[in-house]
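In: From the sequence below, what's the structure:
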Amino acid sequence: MLRRWLLPAYAFVLALLVLAPLLRPGYLLLRDAVSTPRSYLTDAALGLTAAPRATPQDFAVACASHVIDGGVVVKALLVLGLWLAGWGAARLAATVLPDAGMPGQFVAATLAIWNPYVAERLLQGHWSLLVGYGCLPWVATVMLTLRSGGSWSGFFGLCFWLALAGLTPTGQMLAATVALVCVVAPSSEPGRPRWRCAAMALGAALAAALPWLTASAVGATLSGHGSAPGVAAFAPRAEPGLATLGSLASLGGIWNGQAVPDSRTTLFAVSAALVLLAVLLAGLPTTARRPAAVPLLALAAVSVLVPAALATGPGLHALSAVIDAAPGLGVLRDGQKWVALAVPGYTLAAAGAVVTLRQWLRPGVTALVCCLALILALPDLAWGVGGRVVAVRYPPGWSAVAAAINERPALVAVLPAGTMRRFSWSGAAPVLDPLPRWVRADVLTTGDLSISGVTIPGEGDRARAMQQLLLAGPEPSALTEAGVRWLVVESDSAGDMGKSGRTLAGLTPALRDKEFALYRLGGGTADASAPGRRATLIAHLVWLATLIVGACGALAVRVRRRAAA
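Out: Sure thing, here's the model as predicted:
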């Protein structure tokens, strides 16, 4: 019994070693990561008035925050994601490389958790993407088992993992890709036909993708502003001493040079990359001889080479043309996030190092050396990436403003202009404005991002038009006629206020402190819900049902098998 839980316990300890600062009271608020005590099922949360990038993530957190503090929900899911990544990598290694034994599984679990991809996505605030990342080895394990003729009950597990990975569209696409690639794997036994496995994967993936597919189809029409600036700004980035290809091959190279652990900002990145690649190359000859591993190894190569090619001049031009022709493919801009597809193959190769080297070293010694080498190659991943991923506390004014707006929810405009904020209490990194997730009313936000002096326009024109109106300093009646009922000035954040002082001079604040000035404009009520809200809610419920049925079905089968044994 103790032996069975040794690997899950090891993966959990590693996950906690990375995320320990988040165990303190407070909320995750770092760049794209926003957590608040409560959140609500607004049209924006359902992806109806903005691009559905956080769908059904916002739906899930809004539902859960009715019974559990939203900050606890987000932190628990993030720990779960890293834990699943390590434990799942060990399970995948046990399935594909059983002769690697527990030593190989320890190496696989270590690489899955302790790598630059995890560090950089943590610093960028992509917590829900890391939940999807943690599901990838489980999807691969379940699909390989189904392919080899395992029980049909594995379909429940496939539904659960695809739905959990589907907290974000990117996570769902990553998981579906891994599932379909594993369908190609040959089976040493009669096995299940590939077309049936593919049909199961596509069916489960479609159910998991319904929230953002439906929101994209019935939501507000989003405006395009040209893809070229965004494609160049989000392209993978070469780290010191490493070309773009070397950065991606070592699981680094995120577009944002500020969201990088300190050790990857110096020539130490070269030695770290060499350590990781040496472990992989040591195990590659062994792993490549396992038929079930070949598709995942091929996927790893493609997921590194294609983003590297798209980061070149011709690649950027081609990708811009594709996104201009099909704006919905804008998800492809951030090429480095697709390197997550390499991790299942990478973990198998890492586990294979134990088998390759056992003629010279005992497996336990090899595993210890490899695990320590991987950890020491990225020492500042520990303790919240060197203390940069921490829990923060909201000043009291946030609760007061949210309570006032939630008492009479109606359309909200915010100053200063912009989507990102720098608060005195939230640390040095910019953060997304938390207000839209804390109130039950829709908050106008442009989604514009400023990267290295270049503004990347967000989607939708209404918020941008309102922002321009506010910066022009109109009469308060002009805002009321435009449908705005609340105006919030986040005084603690620097930003462009334009000539809005003329507007504010004619208003009496309903609430004011050093953090906020809240103004009520007129006595209007909340706007009518966006068209398609009912259809989108049904799509989200289908996703939730897929998640719950998959989990309950897989658990019931497991309990029945143990009872029969």
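
In: use CA for all of it now, contacts and neighbours both
Out: Noted.

In: Could I get the buried residue list for the longest helix seen in the chain?
Out: Using DSSP state H, we find that the single longest helix of the chain is helix 533-564. Within helix 533-564, the residues that count as buried by 16 or more other CA atoms under 10 Å are 533, 536-537, 539-551, 553-554, 557.

In: Let's see this one next, to set against the first:
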Amino acid sequence: MRAQAPKTGPSTGAARRPRRAARAALWPTALALWPLALAVLVAGPLLGRGYLLLRDAVSTPRSFLTDAALGVSDAAPRAVPQDVVVAALSSVVDGGVVVKAVLVLALWAAGTGASTMVGALVPARGPGLRAAGLAGRCTASTLAVWNPYVAERLLQGHWSLLTGYAALPWLVWAGVRMRRAPAVGIGATLLALALAGLTPTGAVLGVIVAVVVAGMPGGWRRAARVAVAVAGFAAVAAPWLITAAVAGPGTTSDPAGVGAFAARAEPYLATIGSLAGLGGIWNAQAVPPARTGAGALLGTLALLALVACGVRGVWRRRAHPVIAAVAVLAVLAVALPALSATAPGLAVARWAVDTVPGAGLFRDAQKWVALAMPGYALAAALGVRALARLPRRLPGLRARVAQNRRGSRRAGVLSALGSAGACAGAAAVSSAVLIAALPSLAWGVGDALRPVHYPPGWDAVRTIVDAKPDDGAMVTLPAGSFRAFPWTHGPVLDPAPRYFRTDVLVTGDLLVGDTTVGGEGARARAAEQALLGGAAPAALAEKGVRWVLVQHGTPGASGDSAATLARAELVYADPDVSLYRIPGPVPDRGATAAQRGWAWAGHALWLAAAVTGAALLWGAELRRRRRGRRSRRRV
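Out: Model prediction:
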């Protein structure tokens, strides 16, 4: 009697299709919601009313298009086009909401970018190579969002630098897509570079990844890919390249900043160990509590153990040029900052900063460790699959697996389900270990990122000085760039330059321990020295100063400024601030119309790159939808 073959007709296939569709719909949702949940968990305290004010992070109710915002003041253009973007958006939405929204979106984009990048790179062609799957991609998201680099940069107030950090895995993905779908790849590259280019550091981070990935062999013309990356960088970096060329009188930076900003060894770790664990920021006050003792060693070991589990998987895929490039970039991103912290490295860096214009951008060596994140995320995703296979390597379980393979079809299905469950379990354990290794990153990095509220006197002063924003510039007391108000949760950059429509002169000097790192604000320094020396108000007026704002409750030097202020006009005073008006005519010492025009041209190039990238992506998506509709009609 002939045995009946199992039924595999249309009804069986039709029954499987809904399940496959359900799984296909579940993946994008999970891959998007998981990093969003992590981002909200990190930034939770900031989601209430108020403003982010912590070290370099300064948000205000409204920002303005001042000379400093355009990058044409006498200080270096370090925050362009960031300040112009915030000024434009804060004319419609409260500035505090803008900064908090960008921060949350950057963290979310870092997680989704890591998982998308892993999905594009794995599987690679080769025998026995399998995809990282949902479990591996979720783990990559966890590592991208939850690591010491993110925690330390948040505590340092580098919210906009995190947009450049978040763009890195997207640039890897764009480089892969450019090989087979040039329009999509070019659009994604331009848009990611524009978002990374909110700060000069972000733009440099982005172009390094874009050029390295584009320069690898394979696919669409390599020279064209590199040209796209270089041209995109030139456009998004134009706001600070152009303004530095036409407005910056100081071409070099203070070499004292090299040692002050060098990477720092954490407890029980050498400098290279701290950097390998994605930590080692120069500012000890910007280190999360979980990494101030033995936690630094344990957290680093946990992170590196997960990455090490995936090294074999990365090595087996080394024939893939982009995977090889990402891996090498991760190694160099750790090794080179570590070398720069040695005595020879510091000597070379001091020479470069003192000699080469713009080399001061590289003084903070630890921030370049961000380039390791794509490689770490890829290794972590592959490490989850390696961890999931560990139980199968035990002698007793290996025999059971072999028996299942020789058994029925049902046993094979159960084995596949067990494999999926093992991957899910490994991903859950890996993510839990990453989070447990840095618990203080949760809820505002140990509640350090809490919104604050400006005292009412700040609005009163703004009403006065903004009534005539072109009447003259403002200087502030006490001297120095940082403040420690009783109503903030830590030291913060002076908010005045972003709070008022009038130009506020700042020297940019920074005190790091016992070392003072000089800024580039020559005009601000001259005005400050005259004020601290008790000069006549006319001396300030000659330098273009109309207003002196005294901020109470914060430490700092005031010198003999009382002698100058006694001959000025007190126009407002309360327990928080006092405002003095310098009498007499005040000449305009700000930027020229030509300098502002060049600055606007640079910002227009940045915007053109962003719009072009978005348009190319939108056009590609429309074409994909049209093809999908045509395919359904044929069916």
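
In: Kindly provide the TM-score of these chains.
Out: Here the TM-score for the pair of chains, by TM-score structural alignment, normalised by the length of the first structure, is 0.97; 559 aligned residues with a CA RMSD of 1.4 Å.

In: follow-up on the earlier one: quick one: list the elements packing against the longest helix of the first structure.
Out: helix 154-165, helix 194-218 (3 or more CA pairs under 8 Å, 6 or more residues apart in numbering; DSSP states H and E).

In: Just tell me what Glu266 of the second structure corresponds to in the first structure.
Out: Correspondence of Glu266 of the second structure to the first structure, assessed by TM-score structural alignment: Glu239.

In: Counting neighbours, what do you get for that match?
Out: Look at Glu239 of the first structure: counted by other CA atoms under 10 Å, it has 23 neighbours.

In: so what corresponds to Glu528 of the second structure in the first structure?
Out: So, by TM-score structural alignment, Glu528 of the second structure is matched to Gln467.

In: wait, what's in contact with the closest residue to its match other than its chain neighbours?
Out: Sequence neighbours aside, Ala417 is the residue nearest to Gln467 of the first structure in space, at 6.5 Å (criterion: CA to CA, 6 or more residues apart in numbering). By CA atoms under 8 Å, 6 or more residues apart in numbering, Ala417 of the first structure lies in contact with Gln467, Leu471, Gly495, Asp496, Met497.

In: returning to what we had before: what's the average distance of the longest helix of the first structure to the second structure?
Out: Following the fit onto the second structure, the mean deviation recorded for helix 533-564 of the first structure is 1.7 Å by mean CA distance after the TM-score superposition for the first structure.

In: Against which helices or strands is the top strand by length along the second structure packed?
Out: For the second structure, the strand with the greatest residue count under DSSP state E is strand 545-551. For strand 545-551 of the second structure, the elements it packs on are strand 473-477, strand 577-581, judged by 3+ CA pairs under 8 Å, 6+ apart.

In: Just send those back as CSV, with mean neighbour count and distance to Gly257 of the second structure too.
Out: Output for these, formatted as CSV (neighbours: other CA atoms under 10 Å; distance: least, CA to CA, whole Å):
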stretch, mean neighbour count, distance to Gly257 of the second structure
strand 473-477, 25, 24
strand 577-581, 21, 32
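
In: Between these, which one is closest to Leu390 of the second structure.
Out: Each of these has some distance to Leu390 of the second structure by CA to CA; the shortest is strand 473-477, at 62.5 Å.

In: mean deviation (superposed) between the closest one and the first structure, please.
Out: Counting by mean CA distance after the TM-score superposition for the first structure, strand 473-477 of the second structure comes out at 1.0 Å.

In: residue range for that strand in the first structure?
Out: So strand 473-477 of the second structure is aligned with residues 411-415, judged by TM-score structural alignment.

In: ok, residues contacting the matching stretch?
Out: 441-445, 466-467, 483-490, 495-497, 526-527.

In: Mark which of the residues you listed are buried, thanks.
Out: Buried members of the contacts of stretch 411-415 of the first structure, scored by 16+ other CA under 10 Å, are 441-445, 466-467, 483-490, 495, 497, 526.
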